[in-house]
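Student: Sequence and computational prediction follow.
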Amino acid sequence: MKLNFRTLGSGDPLIIMHGVFGSSDNWQTLGKVFSESFKVYLVDLRNHGNSPHSDTFNYDVMVEDVAELMNDQGITKANFLGHSMGGKVAMHFATQHSHMVDRLVVVDIAPKHYPPHHQQIFKGFHSVDLANLKNRKEADEQMAEVISNFGVRQFILKNLDRRKDGSFGWKLNLEVIESAVENVGEGLEGEVSFAGKTIFIAGGKSDYINSSDKELIQKYFPSSQIVTVDGAGHWVHAEKPQQLSDLVLDFLLP
């Protein structure tokens, strides 16, 4: 699949991948920071953002989408940064195509299985009456009935798209993502590993990475380190952008 992406800056390639329900827009601000040192590729993964939709949604196909992008762009080796689902894509990519990965940054996700836990987010999507929607403010008011957190609503509503005929729809492929959400939680399996330098960056207030995950992380990524950003939840890049950018640049730059 030909993924939608945008580039910023010049230098060695850094491919950035967002989490589920997200898009390349989520990393625009930090992408500009990183573009002072790298050629940054901000990617919309399949069924997200402005990338094509497909009924097939799992890590194997998402990995091959990224490999196709690299081949199309003439990139033989890149640094990778992935958050949440994007971090899982990056981990799978690194263990399957290790020769194409220089250094790996994984933000607030471990290589383990996560049970489905996005039910409230899906309720938020379904709470919006797209057929009769007049504006974004109305969408936010409808969603507030089921999701009280303003930041979470704004994150979800980044997917709201106004069509040429004035109607509203979702940019992402909500139906397929919801039906395949079990695949999003899949962990690494088997005797695979990536020996390259890797950093896992955990949110101090998040429960996605905990102390019991260290052994599993070391199994798959023997040259890895785990760093915690105090005061950050799961969306580390949105809550503590300066701390995250400092960690990433200290890790990636010689």
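Tutor: That came through, no problem. Residues are numbered from 1 along each chain as shown.

Student: can we go C-alpha only for contacts and neighbour counts from here?
Tutor: Will do.

Student: Contacts only, for residue 3.
Tutor: Under the criterion of CA atoms under 8 Å, 6 or more residues apart in numbering, the neighbours of residue 3 are 43-46, 51-52, 65-66, 69.

Student: Redo the residues you listed as CSV? Include secondary structure, neighbour count and distance to residue 18.
Tutor: Output for the contacts of residue 3, formatted as CSV (DSSP: H, G, I helix; E, B strand; the rest coil; neighbours: other CA atoms under 10 Å; distance: CA to CA, whole Å):
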residue, secondary structure, neighbour count, distance to residue 18
43, strand, 26, 8
44, coil, 24, 7
45, coil, 32, 8
46, coil, 26, 11
51, coil, 20, 13
52, coil, 17, 16
65, helix, 17, 14
66, helix, 22, 13
69, helix, 18, 16
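
Student: Would you agree residue 124 is in contact with residue 150?
Tutor: No: assessed by CA atoms under 8 Å, residue 124 is found out of contact with residue 150, at 11.8 Å.

Student: Just the strands from the chain, written as ranges.
Tutor: Ranges of strands within the chain are 5-8, 13-17, 39-43, 78-83, 101-107, 160-162, 168-170, 198-203, 224-229, based on DSSP state E.

Student: Turn the contacts of residue 3 into a markdown table, including distance to residue 30.
Tutor: Supplementary listing: these in a markdown table, determined by distance: CA to CA, whole Å:
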| residue | distance to residue 30 |
| --- | --- |
| 43 | 13 |
| 44 | 15 |
| 45 | 18 |
| 46 | 22 |
| 51 | 21 |
| 52 | 24 |
| 65 | 23 |
| 66 | 20 |
| 69 | 21 |
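
Student: which one of those residues sits closest to residue 228?
Tutor: residue 43 (25.1 Å; CA to CA).

Student: separation between the residue lying closest to that closest one once chain neighbours are set aside and residue 61?
Tutor: Distances taken as CA to CA, 6 or more residues apart in numbering put residue 5 closest to residue 43, at 4.4 Å, once the chain neighbours are dropped. Per CA to CA, to the nearest Å, residue 5 is found 17 Å from residue 61.

Student: on that earlier part again, kindly reformat the strands of the chain as a markdown table containing distance to residue 154.
Tutor: Shown next, in a markdown table, are these (distance: least, CA to CA, whole Å):
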| stretch | distance to residue 154 |
| --- | --- |
| strand 5-8 | 22 |
| strand 13-17 | 19 |
| strand 39-43 | 20 |
| strand 78-83 | 18 |
| strand 101-107 | 21 |
| strand 160-162 | 10 |
| strand 168-170 | 14 |
| strand 198-203 | 20 |
| strand 224-229 | 23 |
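
Student: Can you say which of those is nearest to residue 118?
Tutor: Across the strands of the chain, closest to residue 118 is strand 78-83 (CA to CA), at 15.9 Å.

Student: Put this next to the previous one:
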Amino acid sequence: MTKNHSSHPSPLAVEIVGEGFPVLCLHGHPGSGQCMGIFTHFLSQNYKTFSPDLRGYGRSQTHTGFAMGDHIQDLIHLLDQHHIQKCLILGWSLGGILAMELAIRYPERVSGLILVATAAYPRSNHPPITWKDNLLTGLAGIINWIRPGWRWNINTLGQRSLFRYLMVRQTPQSYEYLARYAVPAFIRTSKYAQEALNQALRQGYNQEGQLQHIQCPCLVLAGAQDRHITSAASKATAELIPRSEWICYEQAAHLLPWELPEQIEQDLQIWLKKTPKVTLNSARD
């Protein structure tokens, strides 16, 4: 992710809920701001949450290619538009990578980080994907979109599809989240967003060497069975950030917020309560 950007900031569609200290909620790939509703439904009770669709995702469509680093300029532009000098950032997967980039490049704008299923050096141990995997995933996804959370579909198709690598807990509730948020987000993820991510991965993205510059408090959450960004990669990130706490959930994978929503909410509330400076305008880290 280079620091030189060829394009101007792009305006982002954003969902704003609540009042209070600003919390910027950044989705993964494929994703959209709506996917962050699993967090904003409770965070917005005490804070003002901003959930943008990143460039090339959801309602923030583009007709030209861009680089991953352009997301950073888009997000700084968004903060400036809303006169936000400092905010807490919650990032899931790709969103967590962007959150760390913001904290490294613009430390004065970031009061704290909550990083979910992500890493500064994202490593995967996902098995090779077969045509059968894609077929079963497509069928399971379509049926689940028509009839969310149907146990027959979960048991017959879902557990044999690629969803088995995304979620350990194959529950009707987690599949309802897939239907409500994941399918619309997947459909509206542009080829330009996919190309930008692929380019960064081909270049061997690794920011572990910059993590010592993140001085704000940080909470890192990981699923022990995450195949997309391994828990070992997340743990390495947590260990390199000076003021961090790491929580690993044994029976969870990459979509852990949709697998363990109540537990995630509880752990976030505990961390926010014991780390009050991350949501105070007077915070000086």
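Tutor: Received the coordinates, thanks. What you are looking at is a predicted structure, and each value in this text was computed from that prediction instead of being measured.

Student: The residue nearest to residue 43 of structure 1 and residue 123 of structure 1, how far apart?
Tutor: Distance of residue 5 of structure 1 to residue 123 of structure 1, computed by CA to CA: 29 Å.

Student: next one: residue 206 of structure 1
Tutor: With CA to CA as the criterion, residue 206 of structure 1 and residue 123 of structure 1 are 22 Å apart.

Student: Sketch out the helices for the stretch 1-150 of structure 1, chain order is fine.
Tutor: Ranges of helices within the stretch 1-150 of structure 1 are 28-34, 59-72, 85-96, 119-126, 136-143, 150-157, based on DSSP state H, counting those that start in this stretch.

Student: okay, those helices, which one's buried deepest?
Tutor: Comparing these by mean neighbour count (mean count of other CA atoms under 10 Å), helix 85-96 comes out on top with a mean of 25.

Student: tell me, it lands on which residues of structure 2?
Tutor: Here helix 85-96 of structure 1 aligns to structure 2 at residues 94-105, judged by TM-score structural alignment.

Student: How many residues are close by the equivalent of residue 242 of structure 1 over in structure 2?
Tutor: In structure 2, the residue equivalent to residue 242 of structure 1 is residue 262, according to TM-score structural alignment. Counted by other CA atoms under 10 Å, the residues lying close to residue 262 of structure 2 total 11.

Student: ok, now residue 159 of structure 1?
Tutor: Neighbours around residue 159 of structure 1, by other CA under 10 Å: 21.

Student: Now do the contacts for it.
Tutor: Going by CA under 8 Å, 6+ apart, the list of residues near residue 159 of structure 1 reads 21-22, 49, 170-172.

Student: let's see 6 Å
Tutor: 170-171 (CA atoms under 6 Å, 6 or more residues apart in numbering).

Student: picking up where we left off before, quick one: which of the helices of the stretch 1-150 of structure 1 is nearest residue 212 of structure 1?
Tutor: Comparing these against residue 212 of structure 1 with CA to CA, the closest turns out to be helix 85-96 (18.1 Å).

Student: Average separation of that closest one from the aligned part of structure 2, please.
Tutor: For helix 85-96 of structure 1, the mean deviation from structure 2 after alignment is 0.5 Å (mean CA distance after the TM-score superposition for structure 1).

Student: angle of that helix against strand 101-107?
Tutor: Here the directions of helix 85-96 of structure 1 and strand 101-107 differ by 150 degrees (axes from the mean of the first three to the mean of the last three CA atoms, to 10 degrees).

Student: now helix 85-96 of structure 1 and strand 78-83, what's the angle there?
Tutor: When the same axes, to 10 degrees is applied, the directions of helix 85-96 of structure 1 and strand 78-83 differ by 140 degrees.

Student: Check the offset of helix 85-96 of structure 1 from the chain's centre.
Tutor: Chain-centre distance of helix 85-96 of structure 1: 10 Å, with CA atoms, centre = their mean, to the nearest Å.

Student: just the angle between that helix and strand 39-43, please?
Tutor: With the same axes, to 10 degrees applied, the angle from helix 85-96 of structure 1 to strand 39-43 works out at 110 degrees.

Student: ok, the residue most central in space within structure 2 to residue 270 of structure 2 distance?
Tutor: Residue closest to the mean C-alpha point of structure 2, counted by CA atoms, centre = their mean, is residue 92 at 1.7 Å. Applying CA to CA, the value for residue 92 of structure 2 to residue 270 of structure 2 is 19 Å.

Student: How about residue 61 of structure 2?
Tutor: Residue 61 of structure 2 is 36 Å from residue 270 of structure 2, by CA to CA.

Student: Can you list the neighbours in contact with stretch 140-149 of structure 1?
Tutor: The contact list for stretch 140-149 of structure 1, computed with CA under 6 Å, 6+ apart, reads 124, 127-128.

Student: cutoff 8 Å now
Tutor: 120-121, 123-125, 127-129, 150, 153-154, 157.

Student: Now for the residues you listed: which two are most distant?
Tutor: The largest separation in the contacts of stretch 140-149 of structure 1, counting by CA to CA, is between 129 and 150 at 18.5 Å.

Student: Could you check how far stretch 194-206 of structure 1 is from the centre of its chain?
Tutor: Offset of stretch 194-206 of structure 1 from its chain centre (CA atoms, centre = their mean): 14 Å.

Student: Also stretch 53-71 of structure 2?
Tutor: Centroid displacement of stretch 53-71 of structure 2 relative to its chain, using CA atoms, centre = their mean, is 15 Å.

Student: cool, stretch 229-246 of structure 1 as well?
Tutor: Relative to its chain's centre, stretch 229-246 of structure 1 lies at 14 Å (CA atoms, centre = their mean).

Student: now swap in stretch 71-83 of structure 1 and tell me
Tutor: 15 Å.

Student: Roughly how far does the most far-flung residue of structure 2 relative to its centre sit from residue 216 of structure 2?
Tutor: The C-alpha centroid of structure 2 is most remote from residue 152, which lies 29.5 Å away (CA atoms, centre = their mean). To residue 216 of structure 2, residue 152 of structure 2 is 46 Å away according to CA to CA.
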